[in-house]
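1. give the three-dimensional model of this entry:
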Amino acid sequence: MPQGFLLSRHSFDQRGSTCIHYWLASPEGPVKLVIEGERPVFMVRVADRAQVTEVLAGVPYDWQQLGFQTFSREQAAMLYFPTIDAHRRAHALLQTRGIEVFEADFRLHDRYLMERFARGGLYFEGVARARDGYMEYRQVRLRGAEVQPQFKVVSLDVECSGRGELYSVGLYGHGVEEVLMVGEPESAETTIHWVDDERALLKALEARIQCLDPDIIIGWSVVDFDFRLLLKRAARHGLRLKLGRGGTDARWRDGREGNQGFVTLPGRVVLDGIDGLKNATYNFESFSLEFVAQTLLGRGKDTEDVDNRLAAIEQDFLHNKPKLAAYNLEDCRLVWDIFQHTRLLDYLRLRAQLTGLELDRSGGSVAAFTNLYLPRLHRSRYVAPNLPADGGLASPGGYVMDSRPGLYDNVLVLDFKSLYPSIIRTFKIDPMGLVEGLAEEGESTQEARRKEKQENRPEGLRKEWREGESEARREGARVEEDTIPKSIPGFRGARFSRDKHFLPDIITNLWAQRDIAKQERDAARSQAIKIIMNSFYGVLGSGGCRFYDTRLASSITLRGHEIMQQTARWVEELGHQVIYGDTDSTFVWLSGRPSPEEADIIGRNLASEINRRWQNKLKDELALECELELEFETHYQRFLMPTIRGSEAGSKKRYAGLVVNGDDEKLVFKGLETVRSDWTALAREFQRQLYGMVFKGVDPSEYIRETVQKTRAGEMDEQLVYRKRLRRKLDQYVKNVPPHVRAARLADEHRRQQGLAPRYQNKGWIRYVITLNGPEPVEYRQAPMDYQHYIDRQLKPVADAILPFIALDFDTLVDGQLGLFGVS
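-> The predicted structure follows:
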């Protein structure tokens, strides 16, 4: 049976019916599947039939009752429509009359795949016909398949003038390493296809893409810059760029409120490296191609200065086109190498295979959950609810314990492996399971009351049977088998069915796949599965998800609180002190100065004992198999839990530690200056050096004095630059004007005076310093540096977090002042 991997999908009306096009990459080349006559559908309550009939009098539809019900346990009917247009008109009419409609927001081509559990890879069959460059199948049948496609990929990059005039287009990848360039032919080491003008350049690009026939086009800001520009310039020439398969046009759609737009190339996928890396949870101080390439590959562009680069491009186009071609092609090659280095395409392919999301889909956690869950829900004859009208109430966050500040020797970190997914598995947390569990509890409560009257049970035991949360349970007492509730208690009134659910099984399946991926050292697959599993809690707690219910999210997070608190109590029962806890991590201080080997043994034994206790507790009290797994993760030989600035109370989500593994030493910082992008390089380096010295027992006094002295002497100026993002347009900062905005406004004023276009009006990044005249942009600094600002705001906060724990004071060291109880 033929197989392929989904590249693009589209549905539309034609001749009074519908048509779906799926383009696939297959071992035999590109394939187009054509599916005709599929009917769009949505659901309404059966009780609303009279009103629906009245409102939709002029719209063709087919009413079918197939035994479905809503989450409110009301009977629901399916309304099938002959066209997408009829479906949309009917939905709008019913909304106008206030009649609730369910599941009306699915695109026809997405629902068709989802209901067949088809995600990414497909098996298909039908009547085949050879077309120009591809095979077309009609009368198609398809189903999901595990497919390992070999994509044909091309990296694309455009060079242009400051006014957007096209100079060249670089292409690099499978079967190509060349530049299309406007100009007269001249010799060059780079392969250059010369064209007469911009129009000819666009037509040449069209011809090359059709000839190369890539499945995927990659680039850096390739959608919102390169393709936006290409289609804009094509429109100026009256051209419709035929960059899709089968000679189809490339289409542009603007995002909402001027946000990032979208490009559609039927039969191909355009992947942006920035969006892909963010989806894979990469995080960089800057996502510029230069910064990411230098970080990952150790090489990049010659310059990152936008003005100089643009000026150099315009200069090279006029006087040294071969140099510009080499530069253009290197940008393509950098993007290609980043994709290869990170296995980004593997990650995106696996994400699509696991969730049904498009390869180029940004975010999509809610859609991924829906794709996995909804077809299972339908097979239990339930209709999915709509989004909450109020946007959803906030659910409790993860557990964070009040810390015990101090400088410690030997701190262990015990982590629950994927805590929230394991809670879902253990306590059967599930949208349909909540509906069924509440129904079961209603039935079992009535039955219990009858039994209680017959057996004359004590009131305390009757209450425990109904609520499952008695003091005996909390203290770990064994519950008699016939007092175990039929449904599993959650929080905020939630009850979950023991056997009617889907999400626990979905996670169990993903969990098993991730374990296999780890064994096979398949980092891309492991990461994709981890991100998907960990997104489920956020989805259930999001008002943007149709399955949102505060009882679902609360039954995860508040159960997490309970687990963390009980774990801490058990650790302390075993003779150790818990100094901090955060979401799924417990920080344990070992007294008595054990050796590293002894500390590791203690950590492993602690994890094993706590796991045993959870298994017994859940089996005895709720008759549940425990999926919780505590792991010994880290041994910090030295560890700092600082105080909140200006307070003696312990901080949260801020700590530092020293991990020693043989001859390897590693400083770990969480929430402190060295990991924050809005602190200067001076503060970060000062923190690394200072903490390293304190953790190793070295007196840092001289280092602190020397750093302050060098700062005042101007020897550290290169490390005093702030780099901060402008998250709004400059003119939107009115009441509160922070330093980086003031610097950006000064920079643009200088640029205007030089006849240059403003650079910072529409967001972006600004590099600035603090001078005696306040914040000034680096490139236009005029006043002397305010060194005291950096000492007070960058060095002192870093030092004050750790020096009190070794009886030192920053001001005393720097200014030579006597301590409060000092003598002369």
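
2. from now on I want contacts and neighbour counts done on CA atoms only, so please keep to that.
-> Fine.

3. quick one: the strands in the stretch 1-150 of the chain, in order.
-> In the stretch 1-150 of the chain, the strands defined using DSSP state E, counting those that start in this stretch lie at 3-14, 17-26, 29-36, 41-45, 62-69, 75-80, 121-131, 134-144.

4. can I get those strands in TSV with distance to residue 208?
-> Shown next, in TSV, are the strands of the stretch 1-150 of the chain (distance: least, Cα to Cα, whole Å):
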stretch	distance to residue 208
strand 3-14	20
strand 17-26	19
strand 29-36	17
strand 41-45	41
strand 62-69	48
strand 75-80	44
strand 121-131	19
strand 134-144	17
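
5. to check against the first, give me the structure of this:
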Amino acid sequence: MILHIDDKYDKNNIYVFYRDHYEVINKDAYRYSFNRGNELRKIWKRMEMVDLIKVPDGEFEKTLTPKTRFINDNRLYPEYRLSNLTSMSFDIETYNLEGFPDPDKDRIVSIAYVYEGNVEVIAEDDEQDTITSFLNAVRAYDPDIIVGYNLERFDLPYLANRAKKLGIDFNIARYGLPTRDPINIPGRIVFDVYRLAILLSRFGILDLDDFSLSHVYYKIFGEKKFEIDKDMIWHLWENDRDRLLEYNKGDAIATDRIYRRFLPLMLELSNLSRMYLQDLIRGYSSKIVDNLIVSEGYSKYIIPDIYQEHEEESYEGGYVKMPKPGLYENIAVLDFASMYPSIIIANNIDYYTHLGDKDFLSEPLGLIPTTLKRIVDERMKIKNLIKQQQDRSLEIKSQALKIIANSFYGYMAYRRSRFYLKEAAEKVTEIGRNIILQVIDMAQSAGMEVVYADTDSIFIIYSTKEKVLEFVDMVNSTFPTMKMEIEGFYKRGIFVSKRSDDTGAKKKYALIREDGNIKIRGFELVRRDWCELARELQEEVLTRILRDGDVEGAVKRVRETIETLKYGKVDPQKLVIYTKLSKDIDDYKNVMPELVAAKKLMALGWDKRRLSGAVIKYIISAGSGNIASRAEPVEIFIKNNLRYDPDYYIDHQILPAVLKIMSSLGYDEQRLKSNLKQNRLI
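-> The predicted structure is shown next:
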């Protein structure tokens, strides 16, 4: 089994890394050259649609890398098997008195790792012993995959820098090859779970606006991992080492759990897209589709070059019926399974079948429709198998196929795509709009109220589930090339208004299923610049309204929170605001609260260089001056027993957290601050 194919280890060769050996191939045999024998004539000969393609004068397939040519010429595609791979997840902790750790002077105090379920923490008094013991563990266990959270930008480079400073051989490569780059290790796959979280967010599998390990872990498992104040790691190392090591171990375990939860899916995506795992984790959904289409068309088509970026061209997207803001009961959400892929296949929409404007050949089937049809057909077969037998591996493969299929339209519309064609994307959305408008008319003719519709889905108010099932059957008989499915039945839902007016907002709603689970889209439930009190209140308000239909109770809870703030009865720890410095302190042109708080830390002796990129924790204190000037670092606020500014927290934290919800129910800022009561809306 090939683990990885690397073209960056040295500039002249391609390395094929197996578990127990490697092969070296000279890049020259696979470099682009226009004058390579009869290559142009051979490519023309194997074209399926010769008359429709214009070869660029003097150049073709120039942006296909030697690595891409080598893989496709030899059909060396990934064939990963979960049972054949071993992994080690790890996390490091560093001793730094303030700011962001500096590898030039801040030592590593502990390293926790998980190897196939076994957890170890190395924390020697001598840093050299700690690093050496960990590197020896990597060599001894010899994992195929090295795993960490943000390990490409922090853990591995930091570890390599500290090893170099201490005169330790950092080499953890296989085959006796040197480790030239800490994030590209010969014979091992480097798997960054931070990059995984970003990829899952782009796939729509995770809804994330905070990519910290603690938040990602909570979103996946619904559990809070063990936490400490990271600015106090040095203090814990000196005074409460067991607590620090528990935290270090917890981070390694959390990273390993996330990795293992999604590794089967990532392996399926690698195998299906023919993209090796390390490249997949470092890529984007567009790159995954590009890799698959190139491999499918490599032997038959002239592959277009990738341009830096095509000119920006606008076109009309999917149809959206905006909702009327408010609270609704008995909502059924219906959507078409793979609407856009079905449209692309049925209408043969493709780079190679394009005749001009929005016209496409009806046959033969183009490259993208052919590739997409294979993906969709395979998923349909697997879904039928799942109905006959419960098999987790089949469900994972079905999910991987769905991710790939649903990425094709976005790839065609992406201006840096090699197969970008505005007319193709425009044709897809035009057909999609016509279909969803017909479905809305059908629903209204059947006596159903359509609350909201967006691209390929509609939200309807239903009287009985039987009528919904009958309606779905009618839609599917009308559009036989695609399939409408019932996404779910919800007992209650709230649609919020836009910021600028009273009309409904796109993709901003919250629904509660019959089993009590809440589905949220577009709500900023967890924003780093909201304090804990604001986040907790928003969640409680939403739960009361959706679960109990108790609008009056939600209003009462908001007013109670406002009163508690006014009288100074809130624990200051619930008012801490976390804001990351996005640039160097000297580069800020505007005076921001986090900047003021950072400068106050500098006055206490914190190194300015170490504050760049750090998360600043502060509380807005009472007093004169603008808001920014009253941003106090938590340490100063607590030490000096300062008072918080209740008006700031009411107007800039509490009310913004709930107004988006409450304004949809007829409550504005003044009504929430007053003692007026509104009758129950349901």
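
6. now for the strands of the stretch 1-150 of the first structure, which one comes closest to residue 527 of the first structure?
-> strand 121-131 (19.3 Å; Cα to Cα).

7. who's in contact with that closest one?
-> Applying Cα atoms under 8 Å, 6 or more residues apart in numbering, the external contacts of strand 121-131 of the first structure come out as 1-6, 135-147, 353.

8. mind listing what's buried in that strand?
-> When neighbours are counted by 16 or more other Cα atoms under 10 Å, the buried residues of strand 121-131 of the first structure are found to be 121, 122, 123, 124, 125, 126.

9. if I look at residue 537 of the second structure, how far off is residue 507 of the second structure?
-> For residue 537 of the second structure, the distance to residue 507 of the second structure under the criterion Cα to Cα, to the nearest Å works out to 22 Å.

10. same question, residue 129 of the second structure
-> When distances are taken as Cα to Cα, residue 129 of the second structure and residue 507 of the second structure turn out to be 53 Å apart.

11. so which of the two has more stuff around it?
-> Neighbours around residue 129 of the second structure and residue 507, counted as other Cα atoms under 10 Å, are more numerous at residue 507. The numbers are 18 against 14.

12. the more buried one against residue 520, yeah?
-> No: in this structure residue 507 of the second structure lies outside contact range of residue 520 using Cα atoms under 8 Å: 9.4 Å.

13. center of the second structure - which residue?
-> The centroid of the second structure falls nearest to residue 201 when counting by Cα atoms, centre = their mean (2.1 Å).

14. residues contacting it?
-> Residues 207, 208 are the ones in contact with residue 201 of the second structure under the rule Cα under 8 Å, 6+ apart.

15. name the SS class of it, please.
-> Recorded secondary structure, residue 201 of the second structure: helix (DSSP: H, G, I helix; E, B strand; the rest coil).

16. show me which pair in the buried residues of strand 121-131 of the first structure is furthest apart.
-> Checking the buried residues of strand 121-131 of the first structure against each other with Cα to Cα, the farthest-apart pair comes out as 121 and 126, at 16.6 Å.

17. break down the stretch 401-550 of the first structure into its helices, ranges please.
-> Per DSSP state H, counting those that start in this stretch, the stretch 401-550 of the first structure carries helices over the ranges 419-427, 431-455, 459-467, 471-474, 503-519, 523-540, 550-573.

18. where does the shortest one end up in the second structure?
-> Same thing as helix 471-474 of the first structure. Using TM-score structural alignment, none of the residues of the second structure align to helix 471-474 of the first structure.

19. and that helix, what's buried?
-> Buried residues in helix 471-474 of the first structure, defined by neighbour count with 16+ other Cα under 10 Å: residue 473.

20. and for the third one?
-> Applying a neighbour-count criterion of 16+ other Cα under 10 Å, one finds 461, 462, 464, 465, 466, 467 buried in helix 459-467 of the first structure.

21. closest to residue 399 of the first structure among those?
-> Comparing every one of those with residue 399 of the first structure (Cα to Cα), the shortest separation belongs to residue 467, at 23.5 Å.

22. how close does that closest one sit to residue 717 of the first structure?
-> Remark: distance between residue 467 of the first structure and residue 717 of the first structure (Cα to Cα) = 65 Å.

23. swap in residue 403 of the first structure?
-> Separation of residue 403 of the first structure from residue 717 of the first structure (Cα to Cα) stands at 37 Å.

24. on that earlier part again, can you say which of the contacts of strand 121-131 of the first structure are buried?
-> Buried members of the contacts of strand 121-131 of the first structure, scored by 16+ other Cα under 10 Å, are 3-6, 135-137, 142-147, 353.
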